[in-house]
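Colleague: build me a model:
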Amino acid sequence: MAVPAIAWAILELVSAAITAYEIYDLSRALYDGVGEFSKNVEAAKAEIRKNMEALMEEIAAKVDHETERAALWAATEADGKIQQEVTRQASGRGARSPLIQTAIQQKIPFRQVISMVCDQADRMPVVSVRRRPGAELKDLGAARKKVLLEILAAGATELGYIEDIDQFIVVRQKQLMASLIFEFMDDLVEWASPLKAEASFGPGPGYADPPLEGTRLLRRGPSINPFYPLPHRGRGSLAADLAIPDYRKTPLRKDNVFALVEIKFERDKIENRQFEGYKELSDRCAKVKTEAIGKARTYGGKGVTLGCRVSLFRYPEDKAKARDEDGKPARAGSQRKPGRKHNR
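Modeller: Model prediction:
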């Protein structure tokens, strides 16, 4: 099956974003001097935009809703061919309940992109601070202390399910880096990326839509960690690590969600209750979509039965297999380079 053009465009975009992060060494800026962060991000954006005008035009191209949805379906179907065996079998870490097993096996578009971002987050986490047993915050340098406190700005309600605060620091820094890269990509294409980081929905059963500024998700945190505090903080609210809209040129709301992806790094806790919440949100999306289009216009007149796909992406177990442009297993050393034109 041919891979849709938008999928290759997003692969090139993430390659460029990762390269920019490496060149400007944003993690070192965060670690040693918080004040350098915004300046380096803006420099990285300017460099990418200067060198990748054609790619930006391709991603920003006017594609109608139905054409883009068809591309998402094609990319989703192709995902089955690049899943690792541990993913297909839903085995290993966290696979204890049928709900989580289904989420592990769920086909999603852009698995390669998610894998690349998580690889980078694993190599270059936001900060390298680890609180030793018995150590106190006063033992940290001023800049490191500021970074640490801002990362932990989620507050006690967000930390309640973490048993080991030392583990939390390590895990959150990787997730934060992944979210920053996805947000960076979205910003580069003027908030028209099909990958939206930290999409926050209000408490159930209604699950209020994420606050938005056009197609940009509203953030309330500082630039170093814009995702916390969350816009919705009530008990039962959900913040998906990654949301994929049906159509990226319209705001991410319950009637415009194709998939929700929860990313778990190696030491993250995987809990069934979180995926029960995502299942309820998916059901709510189905009702909203049915109300919007009417039952008569759905297949068999039964209404929308699947509001959105719910996926669990465990890193590194669920990384995509390496593949070349023709969809075949990639030979050792082969890799698609950023900026290379693909065949149409």
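Colleague: C-alpha only now, for contacts and for neighbours.
Modeller: OK.
Colleague: strands of the protein, start to end?
Modeller: 196-201, 212-213, 216-217, 238-244, 259-264, 309-314 (DSSP state E).
Colleague: deepest of the ones you listed, which one?
Modeller: strand 196-201 (a mean of 25; mean count of other Cα atoms under 10 Å).
Colleague: which strands and helices lie in contact with that strand?
Modeller: helix 165-188, strand 238-244 (3 or more Cα pairs under 8 Å, 6 or more residues apart in numbering; DSSP states H and E).
Colleague: so what does the shortest one touch, helix or strand wise?
Modeller: If I follow you right, that is strand 238-244. By 3+ Cα pairs under 8 Å, 6+ apart, strand 238-244 packs against strand 196-201, strand 259-264.
Colleague: Throw those strands into a markdown table and include distance to Ala292, thanks.
Modeller: Converted to a markdown table, those look like this (distance: least, Cα to Cα, whole Å):
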| stretch | distance to Ala292 |
| --- | --- |
| strand 196-201 | 19 |
| strand 259-264 | 18 |
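Colleague: how far away is Glu158 from Val14?
Modeller: 29 Å (Cα to Cα, to the nearest Å).
Colleague: those two: who's more crowded?
Modeller: Val14 (22 against 14; other Cα atoms under 10 Å).
Colleague: verify the contact between the more buried one and Ile114 for me.
Modeller: No - assessed by Cα atoms under 8 Å, Val14 is found out of contact with Ile114, at 9.0 Å.
Colleague: quick one: neighbours of Ala292, just the number.
Modeller: 10.
Colleague: actually, Thr67.
Modeller: Neighbour tally, Thr67, other Cα under 10 Å: 11.
Colleague: same check on Leu99?
Modeller: 15.
Colleague: residue contacts, it?
Modeller: Asn272, Phe275, Glu276 (Cα atoms under 8 Å, 6 or more residues apart in numbering).
Colleague: could I get those residues as JSON lines with distance to Leu180 and neighbour count?
Modeller: JSON lines is the format used below for those (distance: Cα to Cα, whole Å; neighbours: other Cα atoms under 10 Å):
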{"residue": "Asn272", "distance to Leu180": "26", "neighbour count": "14"}
{"residue": "Phe275", "distance to Leu180": "23", "neighbour count": "18"}
{"residue": "Glu276", "distance to Leu180": "26", "neighbour count": "13"}
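Colleague: to compare against the first, here's the next sequence to fold:
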Amino acid sequence: MNRLLAVLLLWGCAAWVCAAETPTCKGKFLNPLTDICWSCLFPISLGGAPLATLGKQEDIDNPPSPLCSCGTNPSIGLSIGFWEPARQIEVVRKPYCLVSLGGLDLSLGLRAPEAARFTRAEGDGDGGGFYQAHVYANPVLSWLEVVTDFPCLEKGSVDLLYLTELDPLWNDDELALILNPEAVLFANPVAVAACAADCVAASTGFGLRSLFWCAGCQGGMYPLNGHVPYHLGGVRSAALISQRLLAKLHRELLAWGWHGQAGLCGPYFLPIMDKTAYKTQLTYPIPNTAQDNGRCCQPFGRSTVLWGAGKEFPVGGEDFSFLLFRKRNCCVGY
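Modeller: Alright, predicted model coming up:
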């Protein structure tokens, strides 16, 4: 009897270890009716004046004039500003796990490091982490046909754009310096301390454009890869990874600017991401659709203490997906 109990105990421990070492792959498709906070589209502006608002949605400056012109032979139009849901970013533990496609396991036969959490030798209780991430094109307003014949919306359907598993720079700090050599300038106590101001600004509005090396309350933007120096919760780490991946895409010229005076006539190169041009909404594992002070979208860098509470749970709730709302200024009539 004792031997049988010992065998069962060992078998149970082995099964638990295997389960712990092999992350699960779960997810769900985005439901536009229940999983999206549509108030994040607002405010809609005409020139520098709000045209439509809903709740206390935050906004950045818009081109002041309601009239605009584009083209070699100038075409006059109206300057419209709004927040367009156009991208989706997911942060996962298991390589090739497509959370936003219902938990599809896209096994390509190419090995990639799994997510991990590290403890420090000094035993101070702080540990690091590592995650993979994916980017989707998801122009929700276009494929839902919410507004027809509106030239300022990105056309298309859901499409997988970027897999960090196929990026050799995502798991190597030294290789990442190829894209961001300026990171060595900000690896000092003074630059890190300045991020406290970015955290305060992001928690009350938008982060500070001038502190481009800071990710607000999530810490530092560099290195532009999947390594998190301090893992203080899955939501916080996922928010940091999302910022870094988008900053990386801007540096690789795979993501462009769509806002401001320069964006009225189309997208433009923006190799250093303007973090004030984005708001995110958590859509998985628990959609963040509840209004917090009239808002359910968060600018990059905002503290996750309030809006991220209760959004993570074991096994099925340790991967995360964010719908990305980007600021769009457009010359309608061009």
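Colleague: after superposition, what is the TM-score?
Modeller: Overlay of the two chains. TM-score (TM-score structural alignment, normalised by the length of the second structure): 0.23; 144 aligned residues with a Cα RMSD of 7.1 Å.
Colleague: tell me which of the helices and strands packed on strand 196-201 of the first structure is the most buried.
Modeller: Note that of these, strand 238-244 is the most buried (mean count of other Cα under 10 Å), with a mean of 23.
Colleague: which element follows whichever helix or strand Leu10 of the second structure is part of toward the C-terminus?
Modeller: Following DSSP states H and E, one finds Leu10 of the second structure within helix 2-21. Using DSSP H and E, the helix or strand that follows helix 2-21 of the second structure in sequence is strand 44-46.
Colleague: would you mark the buried spots in the helix or strand following that next one?
Modeller: Downstream of strand 44-46 of the second structure, the first helix or strand assigned by DSSP H and E is strand 49-52. Neighbour-count burial for strand 49-52 of the second structure flags Ala49, Pro50 (criterion: 16 or more other Cα atoms under 10 Å).
Colleague: what helices or strands is the helix or strand hosting Gln243 of the second structure leaning on?
Modeller: Assigned by DSSP H and E, Gln243 of the second structure belongs to helix 234-251. With contacts taken as 3+ Cα pairs under 8 Å, 6+ apart, helix 234-251 of the second structure sits against strand 75-92, strand 132-137, strand 227-228.
Colleague: could I get those strands as TSV with mean neighbour count?
Modeller: Formatted as TSV, those follow (neighbours: other Cα atoms under 10 Å):
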stretch	mean neighbour count
strand 75-92	24
strand 132-137	24
strand 227-228	24
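Colleague: so can I have TSV of these showing distance to Asn329 of the second structure?
Modeller: Below are those laid out as TSV (distance: least, Cα to Cα, whole Å):
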stretch	distance to Asn329 of the second structure
strand 75-92	4
strand 132-137	19
strand 227-228	33
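Colleague: of all the ones you listed, which lies closest to Phe325 of the second structure?
Modeller: strand 75-92 (4.2 Å; Cα to Cα).
Colleague: which other helices and strands contact that closest one?
Modeller: Using 3+ Cα pairs under 8 Å, 6+ apart: strand 75-92 of the second structure touches strand 44-46, strand 67-70, strand 132-137, helix 140-143, helix 234-251, strand 320-332.
Colleague: which one of those lies nearest to Leu160 of the second structure?
Modeller: strand 132-137 (4.5 Å).
Colleague: what angle separates that closest one from strand 75-92?
Modeller: If you take axes from the mean of the first three to the mean of the last three Cα atoms, to 10 degrees, strand 132-137 of the second structure sits at 150 degrees to strand 75-92.
Colleague: and strand 132-137 of the second structure, what other elements does it pack with?
Modeller: By 3+ Cα pairs under 8 Å, 6+ apart, strand 132-137 of the second structure packs against strand 75-92, strand 159-163, helix 234-251.
Colleague: angle of that strand against strand 320-332?
Modeller: 30 degrees.
Colleague: strand 132-137 of the second structure vs helix 234-251, what angle?
Modeller: 60 degrees.
Colleague: hey, what's the angle from strand 132-137 of the second structure to strand 159-163? Just curious.
Modeller: 150 degrees.
Colleague: Glu47 of the first structure: which of the helices and strands packed on strand 238-244 of the first structure is closest?
Modeller: Comparing those by Cα to Cα, strand 196-201 comes nearest, at 22.3 Å.
Colleague: related to what we said a few turns ago, what is the nearest of the contacts of Leu99 of the first structure to Ile18 of the first structure?
Modeller: With Cα to Cα as the yardstick, the closest approach to Ile18 of the first structure among these comes from Phe275, at 29.5 Å.
Colleague: nearest to Pro98 of the first structure, of the contacts of Leu99 of the first structure?
Modeller: So of these, ranked by how close each gets to Pro98 of the first structure (Cα to Cα), first place is Asn272, at 9.5 Å.
Colleague: surely the closest one touches Gln101?
Modeller: No - assessed by Cα under 8 Å, Asn272 of the first structure is found out of contact with Gln101, at 10.2 Å.
Colleague: returning to that earlier point: may I see the helices and strands packed on strand 196-201 of the first structure arranged in a markdown table, with distance to Tyr31 of the first structure as well?
Modeller: Shown next, in a markdown table, are these (distance: least, Cα to Cα, whole Å):
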| stretch | distance to Tyr31 of the first structure |
| --- | --- |
| helix 165-188 | 11 |
| strand 238-244 | 23 |
